[in-house]
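K.L.:
just a sequence and a predicted model for now, questions to come.
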Amino acid sequence: MTEQNKMIANDSASVTQHDDRVKEMYCEECANHGDGYSTAVAFCVDCVEYKCVTCLKYHKRETQTHIIQDRKKMPQSFYFEKCSTHPQQLIKFYCSVCSKEACQICKDNEHVNCRDVNHLSTLASGIQKSKDFKDLQQNLDKLYADIKDTEKLLNVKSEVVDKQEEKATETCKEHKDKLFKAFKQLHQDLIEDFNMKMKETIERLKKERLELVEELSEKDRKFKNKITKAETDMKEQVASTNTNFKVLRSEHLYLVKNLKVLTSDLDQAKKLGQNCELFIKLQLAKQMCETLTTKY
C-alpha cells in the first residue's frame, strides 16, 4: 500500500459522508484486523463488505458463490460513521422497522428478528432521484415560502405591537408614579400610627412589668418559705428514720446472737442426748422463730 493511499484511507476514516474530501472507500477487512487502510476495489454483496485487491483474492478463493461487485458497480455512497456501541465497527445498515442505523454486530444481535434491515449504501443509491427526496424538497420549498410570508406578516404586526407597547409603557409609567406616591403616603401613615401604638404599648408594658415584678417577689418569698419548711421536715423525718433504723438494727443483732446461741445449745443437747434440755431449747427456738416471722 503506497503512502498516498494510506493518507487517503486514513483521511476517509476520520470524516463523515458529507465531507467533499471523501473519494474512496477503504477495505473493511484490513481495517478490522489492524492491517492499516487499503483502497477498496470491490464489494461482496453476501458479506456486505468492501475489499481491497489482496483481500478480494483470498475471499474469492474461500467463498466462490458470493456475489462480487467491482469498483464500477459497487455502492459509491460511503458512510464512515462508527457505531457508538461498537467503536471499531462502521454503521452499514438501516432498520426500517426500528428506524435506526446499525453496525454488523448490532444487526446480528439487536435486529435479528427485524425483517427490513438493509445495507445503508444500497438504500442510499439513487436517493437524490427518488420520489421521497423530491417530495421532501418540495415540502421544504413550500415550508420556506410559508415562513417568508409569515415573516412579512410578523413584521407588520411587530410595528403595531411596538406602537402599542410604547403607548402602554407611557400609561404604565403614569399609573406607576401615582401608585408609588399613594403607596409612600400609606407607608408614612402606617409608621405614624405604629409609633403611637408603640408608645402606648410601652407605657402599658412598663406598668405591667412593675406589677409582675412585685407579684414574682411575693411568690419568690412564699416559695423560699415552702422550700425551707420542706427541707426542715425532711431533715426531721430522716433523723427519725435513722433513729428507728439503729434501734431495729440493735434488736436484729440481739435476736441473731440469741438465735446462734440457741442453735448451738440445741446441737449440744442433741449430741449429749439430753432430751429434756433439748425439749426446752426446742420450745424456746419455736417461740423465737414465731417472733422473727411475725416481726419480719
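P.N.:
Received the coordinates, thanks. Numbers count the residues shown, from 1 in each chain.

K.L.:
when you work out contacts or count neighbours from here on, use the C-alpha atoms and nothing else.
P.N.:
OK.

K.L.:
spell out the residue ranges of the helices in the protein.
P.N.:
3-14, 28-32, 53-62, 104-109, 120-124, 131-272, 275-295 (DSSP state H).

K.L.:
would you list these in JSON lines and tack on distance to Cys44?
P.N.:
Converted to JSON lines, those look like this (distance: least, CA to CA, whole Å):
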{"stretch": "helix 3-14", "distance to Cys44": "19"}
{"stretch": "helix 28-32", "distance to Cys44": "11"}
{"stretch": "helix 53-62", "distance to Cys44": "9"}
{"stretch": "helix 104-109", "distance to Cys44": "14"}
{"stretch": "helix 120-124", "distance to Cys44": "12"}
{"stretch": "helix 131-272", "distance to Cys44": "28"}
{"stretch": "helix 275-295", "distance to Cys44": "115"}
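
K.L.:
mind putting those into JSON lines with mean neighbour count?
P.N.:
As requested, the helices of the chain are exported to JSON lines (neighbours: other CA atoms under 10 Å):
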{"stretch": "helix 3-14", "mean neighbour count": "15"}
{"stretch": "helix 28-32", "mean neighbour count": "18"}
{"stretch": "helix 53-62", "mean neighbour count": "13"}
{"stretch": "helix 104-109", "mean neighbour count": "15"}
{"stretch": "helix 120-124", "mean neighbour count": "17"}
{"stretch": "helix 131-272", "mean neighbour count": "12"}
{"stretch": "helix 275-295", "mean neighbour count": "13"}
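
K.L.:
want to compare, so here's the second one:
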Amino acid sequence: MAVQGKKGSNQFLSSTTSLASDEDLQVYCQPCDEEGTRLPAHGFCTDCKEHLCKTCLTVHKKLKSTKHHTVLDATIMPKVLQQPSTSIYTSQSDDLTTPCCKHPQEIIKFYCNDHKNLLCSVCVTLEHPATICKVDYIPDTSGNIIDSKEYQVVLKALNTTFDQYQQMEEDVKEMTAKSNRSLKGALEDIKKFRKEINQRLDELERQVVHVVKVTEQENNSNITAVETANEEVTNTLKISSEKIKQLNTSKQANTLFMELKRAEKMMEDVKKTAPQLSSYDVKEHHFKENETLLTKLKTEKSLGILTHKPLHKECQPVQIKSRQSSYEGKICVQTSKDKNTCWITGMTLLTPDLLIITDYFDNAVKMVDTRIKSVSDQIQLDDRPWDITRVTSTELAVTLPNKQKIQFTSISSNKLKKRHTVKVDGECSGISCFQGKLVVSFENPAKVQILDMNGTILTAIDGKNIFKCPDYVTCNRSYIYVSDCDMKTVTRLNWQGDVIGSYSRMSRPKGISLSDDGTVFGCDWYGEKLRRDTGALLPENRLGESKRNSKLCCWIKQRIN
C-alpha cells in the first residue's frame, strides 16, 4: 500500500532525465527524500550541493556549521536534481573564487543580463531579484564560452581599441608639435611688427605675447593629460587582453566569462571617454598685423589678434553593440527622503541612462536611472539649487542663488558627491558649460557672465535694457542663448556679449537647450500644449520647470531666427 508523501529514495535518485509523471518533473528536498518523505524543494545550497524544503532551509540557516552557506531561492535554483558525484556545480564551480566588491565575504557566481553586472548571492537577493532582473547562474551559462564568438569579438575589440588609442596619441603629438611651431612663428612675426612702432606698444605687445604663452601652456597641459589618460587606458586594455587569452588557454570558463563581461563593460566606458580625447581642439596660430595701428596708435587697444585654424583629427572608437537609449513618458522623482513636494528646476543628461536633476524645494540633486525609471541616488545641498550643467563626464556644476555660489558635484561608483564651491557676485540662476567655460545668468542684478572654473570673470554682459529675469542659459561654439520669463524672450548673444537676435513668441520661456544641429528647445511655463508645427519631445539635456512638479515634462521646440 502506497503512503502519500513517501517514495523510495533509490527510485527518485536513479535518474534526472527520464521521469515518469508530471509529479516527478518537480525538484524535491534531498535530505527528506533520503528519509522516505518527498517534499517540494524551495531552495538550493551551493556548498552542500543539495535541494532543500522550507523546513530544511530554516534549519540550514540556523545551524552554526551551515548558516554561512550560499543558498539560492526557488526562482534561481537549479531546476534538475543532480547527484553529488556528477553535479555540474562541482565540476564547473572550481574557478568561482572572485569575491564580490560589495560583499567581500561572498563569491561572484551570477550575472545580471539587464544591468550587465557580476553578482554574488547577496546582490541577487537584495538588488537583483528574479522578479525584476534576468539573472543567470554562471556555471549554467559559461559552458560554451571557450573559443566562443563572444570571446573572439571582445578580444578583437580590445586589440583594435588599444591600437586606436596609440594612434590617437601619435596624432595629438603631431598636431601639438605643429601648433607649437606655428606659435613660435607667430612670436617672430610679433617681434618683427613691433620694430616698426614706438615704445607705446610695449604694454600691448606683452598682452598678445601672454595670449600666445597661455595657449602654448594649454597645449602642453592638454597633451600631458592625453598621454596620461591614454597610458592608463592602454595598460588596462593590454592587461585585460592578456588575461582573457590566458583564461581561454587554461579553459577557466567561469572566470573567462566574468572577465569578458568586465571587458565589455570597460569597452563601453572607454568608448565614452574616447571622443573627449580624440576631439582635442588643437589649432594652428598665426599673427595677423593691424595695418592701421601705426596711424591710430593712440586710439587702438590691440596690437593684433592671434588667428588659428583647427588641426583636428577624428578618431572613431570601436563599437561593441552600443546601446542607444531613448525614453518617452513620465518618471516619478519624489523619494522617501523628500520633506516637500518635488520641484524640478534644472536637469542635464550625464549618460544615455543617467539624468541628473535639481529639486529646488528639497535642497537636493538627484540621479535618475531611466532604465529602472526611478531615482538611484540623491544628495542634500546647503541651500536650494536652481540649475545644473555637465562640466565633464563625471563632474557637475549647480547654481545656489540664495547663497550666491556655484556648487560643484561629482559622480563616483554611481554615487553623487559634493565637491568645492565657487563664490559669485549675484543671485546666480541659469548655468551652462562649454570647453571649460561657465556661462551663468543672474536675476539680481540681471546680467550674464562668462567664468572660468575658478569663478574668475572672463566676460561680463550688462543686462540693462536686455534682461529682467534671465532664468536659464545654454551655449555652443558660436552662440549663447538666454531665456527671460519677464521679458518673454529668448535672446541670442555671441561670446563677446553682443545681441545677435531674439525670439518673443512664448508666453513665459524658462528652460532652454540646444541640439547638435543648432535647434533651440524651450519650455514655456504657461504652454501646456505642444504647437502643431514646432512641437517635439526632447528626452535629454536640460528641463525647465513643470506644473506637475514631481514628473518630467516635455519640451516645446522653437527656432531662433
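P.N.:
Ah, there it is. Note that the structure is a prediction, hence the values are computed from the model and not measured.

K.L.:
and the TM-score between these chains?
P.N.:
For this chain pair, the superposition-based TM-score is 0.34 by TM-score structural alignment, normalised by the length of structure 1; 132 aligned residues with a CA RMSD of 4.3 Å.

K.L.:
distance of Gln166 of structure 2 relative to Lys238 of structure 2?
P.N.:
As judged by CA to CA, to the nearest Å, Gln166 of structure 2 and Lys238 of structure 2 stand 12 Å apart.

K.L.:
hmm, I typed the wrong one, I wanted Pro275 of structure 2.
P.N.:
From Pro275 of structure 2 to Lys238 of structure 2 the distance is 20 Å (CA to CA).

K.L.:
also Glu264 of structure 2?
P.N.:
14 Å.

K.L.:
okay, the two: which has more neighbours?
P.N.:
Higher neighbour count among Glu264 of structure 2 and Lys238: Glu264, with 21 against 15, using other CA atoms under 10 Å.

K.L.:
Leu155 is in contact with the more buried one, correct?
P.N.:
No. Judged on CA atoms under 8 Å, Glu264 of structure 2 makes no contact with Leu155 at a distance of 9.7 Å.

K.L.:
hmm, back to that, looking at the helices of structure 1, which is closest to Ala42 of structure 1?
P.N.:
Proximity of these to Ala42 of structure 1 was assessed by CA to CA; the nearest stretch is helix 53-62, lying at 7.3 Å.

K.L.:
and that closest one, how far out from the chain middle?
P.N.:
From the chain centre to the centre of helix 53-62 of structure 1 is a distance of 56 Å (CA atoms, centre = their mean, to the nearest Å).

K.L.:
packing partners for it?
P.N.:
Under the contact definition 3 or more CA pairs under 8 Å, 6 or more residues apart in numbering; DSSP states H and E, helix 53-62 of structure 1 sits against no other helix or strand.

K.L.:
hmm, back to that, out of the helices of structure 1, nearest to Tyr94 of structure 1?
P.N.:
helix 120-124 (5.6 Å).

K.L.:
and that closest one, what other elements does it pack with?
P.N.:
Checking 3+ CA pairs under 8 Å, 6+ apart, helix 120-124 of structure 1 ends up next to no helix or strand.

K.L.:
chain center to it: distance?
P.N.:
With CA atoms, centre = their mean as the basis, helix 120-124 of structure 1 stands 44 Å off its chain's centre.

K.L.:
which one, of the helices of structure 1, ends up nearest to Phe93 of structure 1?
P.N.:
Ranking the helices of structure 1 by proximity to Phe93 of structure 1 (CA to CA) places helix 120-124 first, at 4.6 Å.

K.L.:
which residue ranges of the stretch 301-450 of structure 2 form strands?
P.N.:
In the stretch 301-450 of structure 2, the strands defined using DSSP state E, counting those that start in this stretch lie at 304-310, 344-351, 354-359, 364-369, 374-380, 388-390, 395-400, 405-412, 415-423, 427-434, 437-444, 446-451.

K.L.:
now the fifth one against strand 364-369, angle please.
P.N.:
What it means is strand 374-380 of structure 2. Per axes from the mean of the first three to the mean of the last three CA atoms, to 10 degrees, the angle that strand 374-380 of structure 2 makes with strand 364-369 is 160 degrees.

K.L.:
for the residue nearest to Thr409 of structure 2 when sequence neighbours are not counted, give me its contacts.
P.N.:
The shortest distance from Thr409 of structure 2 to any non-neighbouring residue, by CA to CA, 6 or more residues apart in numbering, is to Lys418 (4.5 Å). Contacts for Lys418 of structure 2 (CA atoms under 8 Å, 6 or more residues apart in numbering) come out as 379, 407-410.
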